[in-house]
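Engineer: What follows is a predicted protein model with its sequence.
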Amino acid sequence: MVETFQTHGSGILIAPEDTTKVSALKSGVIIFAGNDRKTGKTIVVQHADNSLSTYGYLSSIDVHVYQSVQAQEHLGVFEPKTNMENLYFAIEKDNKPIDPVQVIQVDDRP
């Protein structure tokens, strides 16, 4: 992790060293899969508890809007490049951002 929730304010930035397959945190429905002005190629999954998980700065998107996904199902790919070295990940519940570190294990906290 290269930028914490406390620093970023809405999510975290992760710096995978190699090409990484990005998977769903938990099951849900894709409500956005496309280009976002802030986070480039982005996927947003809505979960049964109405929380949202967002995956941004992806290299490729392998799902489509309204597609149901299961936990750990492949969503897309992140390839570190000079102009895009970090993967964005955020969780939102009740319109409020949640620190992803409270939900998932992230190695190498800064």
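Structural biologist: Received the coordinates, thanks. Keep in mind that what you see is a predicted model, and the values were worked out from it rather than measured.
Engineer: C-alpha from now on. contacts and neighbour counts both.
Structural biologist: Fine.
Engineer: Could I get the buried residue list for stretch 51-62?
Structural biologist: Buried positions in stretch 51-62, judged by neighbour count with 16 or more other Cα atoms under 10 Å: 51, 52, 53, 54, 55, 56, 57, 58, 59, 60, 61.
Engineer: what separates the last one from residue 92, distance-wise?
Structural biologist: The one in question is residue 61. Separation of residue 61 from residue 92 (Cα to Cα, to the nearest Å) stands at 21 Å.
Engineer: Presented hereafter is structure B, for comparison with structure A:
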Amino acid sequence: MRTTLIVPFMLVIAACSSHGVYTVRSGDSLNSIANRYNLSVAELSRMNNISNPDHIRVGQQLKIRGGAKVRDGRAVASTQTSTYKPNKTTAASDHTIKAPSTYNNQPIPKMGGWHKPTQGKVVRNFNPNLPGHKGIQIAGNLNQPVTSANNGQVVYAGVGSGGFGQLVIVKHSNNVYTAYGYLSSISVREGERVKSGQQIGTMGKSSEGRNILHFEIRVNGSPINPTRYVKF
């Protein structure tokens, strides 16, 4: 199976594929999935031998026509996949998506002031050559506020992948994104515009049981050292 990436992160957006498979999430309907990929319900039903469009289940994998585009017109980019794992927090799938991970030394486009997304000490530094180090990890208190590091728009809010728990991804420009993992709660919705410093969630626990925020900045899909732009 191949999965798709609609934002340039190795963190997942639980959905999709160009070859293509979409894993049904809680709240999905056949109509909403078809609409997302510019398909008709009839086309999607025919591709998946569905006789009753009202009968789809969370975790079900649906074939999506290759080359489909999401509604905002961005082409669905394909990449290698991992397996589906239901998460007890939500019904979203838990795919791990590999995006370009070459260390990017280029400066972030001017976007106004950056600020740290939460209070605390950096306990894991950026090292793009090590798994899980394509961002930084900040230790703090359980349920303390996590805020957007700059103005932007929420493009993902739900269960992440690779053990990052609940995740928010914010788009700040055409090629700059930030990600906030290990959240205990999420207070924003996909499509919502957020201001720098606006709360987007609260700090949760890592898979090791520590109170942690995983924070990434990516430019053109490549990881950037957050401490170059955000003072901690």
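Structural biologist: It's in. From a predicted model like this one, the values you see are computed outputs, not experimental measurements.
Engineer: tm score of chain vs chain?
Structural biologist: Remark: TM-score between the superposed chains equals 0.86 [TM-score structural alignment, normalised by the length of the first structure]; 106 aligned residues with a Cα RMSD of 1.8 Å.
Engineer: Would you map the helices across the second structure?
Structural biologist: Ranges of helices in the second structure, per DSSP state H, are 30-36, 41-47.
Engineer: can you tell which of the ones you listed is closest to residue 190 of the second structure?
Structural biologist: Set against residue 190 of the second structure and scored by Cα to Cα, these come closest in helix 30-36, at 13.6 Å.
Engineer: residues in the first structure matched by that closest one, start to end?
Structural biologist: Using TM-score structural alignment, helix 30-36 of the second structure corresponds to no residues of the first structure.
Engineer: Can you spell out which helices and strands pack onto that helix?
Structural biologist: helix 41-47 (3 or more Cα pairs under 8 Å, 6 or more residues apart in numbering; DSSP states H and E).
Engineer: pull the longest strand from the first structure.
Structural biologist: strand 28-36 (DSSP state E).
Engineer: hmm, I was thinking of the second structure
Structural biologist: Max-length strand for the second structure by DSSP E is strand 176-186.
Engineer: re earlier: just give me how far the longest strand of the first structure sits from the chain centre.
Structural biologist: 11 Å (Cα atoms, centre = their mean, to the nearest Å).
Engineer: For that strand, buried residues please.
Structural biologist: 28, 29, 30, 31, 32, 33, 34.
Engineer: Give me the aligned partner of the fifth one over in the second structure.
Structural biologist: The equivalent of residue 32 of the first structure in the second structure is residue 156 (alignment by TM-score structural alignment).
Engineer: isn't that match right next to residue 168, touching?
Structural biologist: Yes: the pair residue 156 of the second structure / residue 168 is scored as a contact, 5.5 Å apart, by Cα atoms under 8 Å.
Engineer: how many neighbours does the closest residue to residue 225 of the second structure other than its chain neighbours have?
Structural biologist: Using Cα to Cα, 6 or more residues apart in numbering and skipping residues adjacent in sequence, the residue nearest residue 225 of the second structure is residue 126, 5.8 Å away. Look at residue 126 of the second structure: counted by other Cα atoms under 10 Å, it has 20 neighbours.
Engineer: show me the contacts for residue 126 of the second structure.
Structural biologist: When contacts are counted by Cα atoms under 8 Å, 6 or more residues apart in numbering, residue 126 of the second structure is found next to 133, 134, 135, 136, 225, 226.
Engineer: 6 Å - rerun?
Structural biologist: Applying Cα atoms under 6 Å, 6 or more residues apart in numbering to residue 126 of the second structure gives the contacts 133, 134, 135, 136, 225.
Engineer: which residue in the first structure lines up with the last one?
Structural biologist: What that stands for is residue 225 of the second structure. Using TM-score structural alignment as the criterion, residue 225 of the second structure maps onto residue 99 of the first structure.
Engineer: what do you get for the third one?
Structural biologist: Under the alignment (TM-score structural alignment), residue 135 of the second structure pairs with residue 11 of the first structure.
Engineer: that older thread, where's the match of residue 225 of the second structure relative to residue 85 of the first structure, distance?
Structural biologist: From residue 99 of the first structure to residue 85 of the first structure the distance is 21 Å (Cα to Cα).
Engineer: between the two, which one's more packed in?
Structural biologist: Each of residue 99 of the first structure and residue 85 has its neighbours counted (other Cα under 10 Å); residue 99 has more, 19 against 16.
Engineer: Noted, bye for now.
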